[in-house]
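**Q** how would this look folded up:
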Amino acid sequence: MSGSFIWYELLTSDAQAAEAFYTHVVGWGAEDSPNSPVKYKLLTVNKVPVAGLMSAKDAKVEGVPPMWSGYIAVDNVDAYLDRVKKAGGNIHTEPMDIPEVGRFAVAADPFGAPFQLFKPFKDSRGDYPATFTPGTIGWHELLSIDAEKAFAFYSGLFGWTKGEAMDMGPAGTYQIFNVDGQMYGGMMTSTNASDVKLWRFYFIVDDIDTAVERIKEKGGQVTTEPMEVPGDAWIIEGRDPQGAYFALTRPRK
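**A** Predicted coordinates:
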């Protein structure tokens, strides 16, 4: 568990509209969190929470654009603060406790991509859905100003290792990274000013073509049409109606 993403969170300008969009597109259930000190919606698979969303207003961080971010599990949040700073990252909030859930702090890598450090109070996640279940997260991708240096940052903190480096032609190199010996995500450098340099998470859906239609039905944008990738999978990238970037993946039927 330590060193891997354990939770995913959407900060948005309209929580109600975002809930309607993602429950329709991804198929998540939604319920209010009983533990959060602010209004917080849990997104669920078979009633098991896998992600959450909240409004920037409720989080008291208005002015931050809608975005997804991820919580990386660590054994001691407070001890990691200096490690992040020494590695060139930044700490945006001091550690805070979520009653009965865990302790977290908001950080960012040297190039501004945000993530959260998180220490859960419970060692077990219970009946968490099996890998590749629709609604779970199947891939973790970072578009960075400097992917090589970004990898060094995360590798030094969390022990991630390099996997295959894929030549993408003029676009550069797509560096796959492993967590605990398993393929987990990829990083790529982009010098295009229009690219948003953030973590992007690939949500697994039941069918990629049907998901495209669901995105359009709810007012989202498909920014990258269905594309086949290694592993007999298909992906699409998009923006929700509030502007947050997201991605979907699934073998094509």
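**Q** can we go C-alpha only for contacts and neighbour counts from here?
**A** OK.
**Q** Please identify the helix or strand for A152.
**A** Assessed by DSSP states H and E, A152 sits inside helix 147-158.
**Q** Give me the buried stretch members for that helix, please.
**A** Going by neighbour count (16 or more other C-alpha atoms under 10 Å), the buried part of helix 147-158 is A147, A150, F151, F153, Y154, S155.
**Q** what's the answer for stretch 66-86, then?
**A** By neighbour count on 16+ other C-alpha under 10 Å, the buried set for stretch 66-86 is 66-74, 77-78, 80-81, 84.
**Q** That stretch: how far from the chain's middle?
**A** With C-alpha atoms, centre = their mean, to the nearest Å as the basis, stretch 66-86 stands 14 Å off its chain's centre.
**Q** which outside residues touch it?
**A** Residues lying outside stretch 66-86 but in contact with it, judged by C-alpha atoms under 8 Å, 6 or more residues apart in numbering, are 1-13, 56, 90-91, 95, 103-105, 107, 109, 114-120, 157, 199-201, 242-246.
**Q** go with 7 Å
**A** With C-alpha atoms under 7 Å, 6 or more residues apart in numbering as the test, stretch 66-86 has contacts from 1-13, 90-91, 95, 103-104, 114-119, 199, 242-245.
**Q** Let's compare: structure for the following, please.
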Amino acid sequence: MGGFVWHELTTADPDGAAAFYGRLLGWEAETFPSSAPPYLVLKAAGVGVAGLCAAKAPQPAGWIGYLHVADVEEACRRAEAAGGTAVAPAEEMEGIGRMQLMRDPDGVPFVLMTPAPREAPPRPPEGTTGLSVWDEHYGADVERSFAFYAGLAGWTKDSAMDMGEMGTYQMVAAGGRAIAGLMRAPEAMGPRWLAYFNVPSVTGAMEEAERLGGRPFFGPQEVPGAMWIAQILDPQGHPFGIVGPKG
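**A** I've put the predicted structure just below:
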């Protein structure tokens, strides 16, 4: 509990996005039964790891993470007391769970989720191509961001890195493992969450993304753990990250 259990992309071109990410990350798209408009479950190694659907108000277009909490209503009350905002009422999806669209004090959207059953959904083996493995928050104040999300999901501080003029990069943990990083938002990025997905080759994925109509805008950059990252805009202009070996 306490990590992001689902990532979802809403976009003006679901078919184009499914083709782009399918080629780049190896995802197979399967339409969720009785969904209208169609909701695509994106699978890695046969397991659903993300969702894709047409952009719909009040949720903004782009990637959004679903944060696993014990009780959506209680987490919403804590969020509002700490400067967050409920964007829409909580809703229940039978067999899926209870969810509520929120914005944090920086205005960044995210979803509170209590899955049904309450355990986190299954994940493919670590290292699987297309698996979400890291989330990064860009905000105005790292300590405020940490306090806000720790109050909702019980996060604890992990290691931190001094990034010079960019300030501190604070890693956070849930359930005994590091799950995300918090940093001050660069002017070019603005406040947001950024999800990172596994790839077998960062430079290869950057080249493939360009061939498919995407635009890499950061990286490749080496990070702790002998891994590399890059950040990419998909053909609809939505940013996401990739992580893996360099070549």
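**Q** Drop the TM-score for these two in here.
**A** Once superposed, chain against chain, the TM-score is 0.94 (TM-score structural alignment, normalised by the length of the second structure); 247 aligned residues with a C-alpha RMSD of 1.7 Å.
**Q** about what we covered before: out of the contacts of stretch 66-86 of the first structure, which are inside strands?
**A** Among these, the members found in strands (DSSP state E) are 5-12, 90-91, 103-104, 114-119, 199, 245.
**Q** returning to that earlier point: quick one: buried ones out of the contacts of stretch 66-86 of the first structure?
**A** In the contacts of stretch 66-86 of the first structure, burial by neighbour count holds for 2-13, 90-91, 95, 103-104, 114-119, 199, 242, 244-245, counting by 16+ other C-alpha under 10 Å.
**Q** now the host helix or strand of G204 of the second structure: which residue numbers in the first structure?
**A** Using DSSP H and E, G204 of the second structure sits within helix 202-211. Aligned by TM-score structural alignment, helix 202-211 of the second structure corresponds to residues 208-217 of the first structure.
**Q** Stretch 103-116 of the second structure now?
**A** The aligned range for stretch 103-116 of the second structure in the first structure is 108-121, by TM-score structural alignment.
**Q** Kindly report the same for stretch 141-153 of the second structure.
**A** Using TM-score structural alignment, stretch 141-153 of the second structure pairs with 146-158 in the first structure.
**Q** Quick check: G163 of the first structure is in a strand.
**A** Yes - looking at G163 of the first structure with DSSP: H, G, I helix; E, B strand; the rest coil, it is inside a strand.
**Q** and it, what does it touch?
**A** By C-alpha under 7 Å, 6+ apart, the residues touching G163 of the first structure are Q175, I176, F177, N178.
**Q** and if we set it to 6 Å?
**A** Each residue near G163 of the first structure by C-alpha atoms under 6 Å, 6 or more residues apart in numbering is listed here: I176, F177, N178.
**Q** returning to what we had before: run through who's touching the helix holding A152 of the first structure.
**A** G3, M187, M188, T189.
**Q** ok, 8 Å please
**A** The contact list for helix 147-158 of the first structure, computed with C-alpha under 8 Å, 6+ apart, reads 2-4, 83-84, 87-88, 109-111, 144, 160-161, 187-189.
**Q** before we move on, the earlier item: how about the buried residues of helix 147-158 of the first structure in a markdown table, adding distance to L43 of the first structure?
**A** Shown next, in a markdown table, are these (distance: C-alpha to C-alpha, whole Å):
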| residue | distance to L43 of the first structure |
| --- | --- |
| A147 | 30 |
| A150 | 29 |
| F151 | 29 |
| F153 | 30 |
| Y154 | 27 |
| S155 | 29 |
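**Q** Tell me how many other residues crowd the spatially closest residue to W28 of the first structure that is not a sequence neighbour.
**A** Nearest residue to W28 of the first structure in three dimensions, chain neighbours excluded: T44, at 5.3 Å (C-alpha to C-alpha, 6 or more residues apart in numbering). Counted with other C-alpha atoms under 10 Å, residues neighbouring T44 of the first structure total 20.
**Q** The one helix or strand T44 of the first structure maps to aligns to what range in the second structure?
**A** With secondary structure defined by DSSP H and E, T44 of the first structure is part of strand 41-45. The counterpart of strand 41-45 of the first structure in the second structure, using TM-score structural alignment, spans residues 40-44.
**Q** List the superposition-based mean deviation of the matching stretch with respect to the first structure.
**A** Aligned to the first structure and superposed, stretch 40-44 of the second structure gives a mean residue distance of 0.6 Å (mean C-alpha distance after the TM-score superposition for the first structure).
**Q** Just give the closest residue to the most centrally placed residue in the second structure, not the sequence neighbours.
**A** Taking C-alpha atoms, centre = their mean as the criterion, A195 is the residue nearest the geometric centre of the second structure, at 3.6 Å. Closest residue to A195 of the second structure apart from its sequence neighbours, by C-alpha to C-alpha, 6+ apart: D135 at 4.6 Å.
**Q** my read is the one you found is in a strand, agree?
**A** Yes - per three-state DSSP, D135 of the second structure lies within a strand segment.
**Q** Near it, how many other residues are there?
**A** D135 of the second structure: 20 surrounding residues under other C-alpha under 10 Å.
**Q** contacting residues around it?
**A** I179, A180, G181, W193, L194, A195, Y196.
**Q** Helix, strand or coil: sort out the residue lying closest to the last one once chain neighbours are set aside for me.
**A** Read it as Y196 of the second structure. Excluding its sequence neighbours, the residue lying closest to Y196 of the second structure (C-alpha to C-alpha, 6+ apart) is G241, at 4.1 Å. The assignment at G241 of the second structure comes out as strand when based on three-state DSSP.
**Q** can you check E80 of the second structure too?
**A** helix.
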